[in-house]
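K.L.:
Predicted model, plus sequence, below.
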Amino acid sequence: MLSVELNDLEKHKGSLIGHSPWKTVTQEMIQAFADATGDHQWIHLDVERARRESPWKSTVAHGFLTASLIPLLNQQVINVQGKSASINYGIDKLRFPAAVKSGSAIRSKMELMDVTRVDDRRTLATYRTTVEIQGEDKPACVAENLVMYVA
């Protein structure tokens, strides 16, 4: 994990910050996300039908479940010190190139794209986060995620 002072964050602009540990996406997580969002499509929940009919031969995680794991994964990659809060400011250019099968392990790869001083207290960081799937060529998710750091 990279520990960096907020005032020194800009020194890492344009560089790979690192990778998170692998995290397994379980069927229980997929079910809980379906229940929370009301998205109960069979490709996410019906294990037997998915084995027979889906192109992945497995149930798959919702794309937005994968995206929602970005903060959890990324907080294991970088620790920005000298801030009172980190605020999820949004996501730009969100893509889902590959599906995450139930039981697959994912991790994030973080690159710092930009750092902008908004005012005396706020700094906006733009990270390119690639959510990789263990053993797969294509990533599950690629996003430019925005984090507002408040001093």
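P.N.:
Structure's in. What do you need? Residues are numbered from 1 along each chain as shown.
K.L.:
from here on, contacts and neighbour counts on C-alpha atoms
P.N.:
Fine.
K.L.:
Tell me where this protein has strands.
P.N.:
For the chain, applying DSSP state E gives strands covering 2-5, 16-19, 23-24, 78-81, 85-95, 105-117, 122-133, 141-150.
K.L.:
The residue most central in space within the chain and residue 147, how far apart?
P.N.:
In the chain, the centroid-proximal residue (Cα atoms, centre = their mean) is residue 70; its distance is 2.2 Å. As judged by Cα to Cα, to the nearest Å, residue 70 and residue 147 stand 11 Å apart.
K.L.:
Comparison target below:
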Amino acid sequence: MSKVIIGSFEEFEKYVGQELGVSDYLKIDQDRINLFADATLDHQWIHTDTERAKKESAFHSTIAHGYLTLSLLPYLWDQIVEVHNLKMMINYGMEKLKFNQAVVVDSEVRIRVKLLSLKNLRGTIKAEMEVVMEIKDSPKNAYETNVLFLYHFND
């Protein structure tokens, strides 16, 4: 699937209520989990101690931090939509976040995005998107959330 190209509010508005696309899968390996643990100072054993996790975790393996999976949104979003004529984009927030399933090490994840609403707030465009992170070969999603972005297009 090719990227959705957007250059203005009017072009963006055509997609309200529609699925914008699906990213490629990305593998979550132990190195990525360890780097995230180092960056966030969250070294809880369920994420970083592979031997203990094999023995004591309900997943029999380490799992990705929930916030690691959220932090992948910009990278995966970039695979779906390309915005031109943009001054800046701001992550504005999330609503209704629910983690549904742990992402076990070496799982592959991707996002599926639907544009729920678009509002022009005196030149600043507020986009609300439903984002679902899917886990390859799993019936349950990693999470579901509504993401809010603010777009400032060039005049």
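P.N.:
Received, thanks. Source: prediction; values computed, not measured.
K.L.:
distance of the equivalent of residue 14 of structure 1 over in structure 2 from residue 105 of structure 2?
P.N.:
Matched by TM-score structural alignment, residue 14 of structure 1 corresponds to residue 17 in structure 2. Distance, residue 17 of structure 2 to residue 105 of structure 2, using Cα to Cα: 34 Å.
K.L.:
higher neighbour count, the two?
P.N.:
Counted by other Cα atoms under 10 Å, residue 17 of structure 2 and residue 105 do not tie: residue 105 has more neighbours, with 21 against 14.
K.L.:
show me what contacts the equivalent of the more buried one over in structure 1?
P.N.:
Residue pairing (TM-score structural alignment): residue 105 of structure 2 is matched to residue 102 of structure 1. Listed by Cα atoms under 8 Å, 6 or more residues apart in numbering, the contact partners of residue 102 of structure 1 are 25-27, 30, 58-61.
K.L.:
Let's have those residues in JSON lines, adding neighbour count.
P.N.:
As requested, the contacts of residue 102 of structure 1 are exported to JSON lines (neighbours: other Cα atoms under 10 Å):
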{"residue": "25", "neighbour count": "20"}
{"residue": "26", "neighbour count": "16"}
{"residue": "27", "neighbour count": "19"}
{"residue": "30", "neighbour count": "22"}
{"residue": "58", "neighbour count": "22"}
{"residue": "59", "neighbour count": "26"}
{"residue": "60", "neighbour count": "25"}
{"residue": "61", "neighbour count": "26"}
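K.L.:
can you put the residues you listed in TSV and add distance to residue 124 of structure 1?
P.N.:
Listed next are the contacts of residue 102 of structure 1 as TSV, based on distance: Cα to Cα, whole Å:
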residue	distance to residue 124 of structure 1
25	30
26	33
27	35
30	31
58	39
59	37
60	33
61	30
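K.L.:
wait, isn't the match of residue 14 of structure 1 in contact with residue 118?
P.N.:
No. If you go by Cα atoms under 8 Å, residue 17 of structure 2 and residue 118 don't touch, sitting 9.7 Å apart.
K.L.:
Which position in structure 2 pairs with residue 27 of structure 1?
P.N.:
Residue 27 of structure 1 maps onto residue 30 in structure 2, by TM-score structural alignment.
K.L.:
which residues touch that match?
P.N.:
Shown in contact with residue 30 of structure 2 (Cα under 8 Å, 6+ apart): 48, 62, 105-106.
K.L.:
One more: residue 67 of structure 1?
P.N.:
Here residue 67 of structure 1 is in contact with residue 141 (Cα under 8 Å, 6+ apart).
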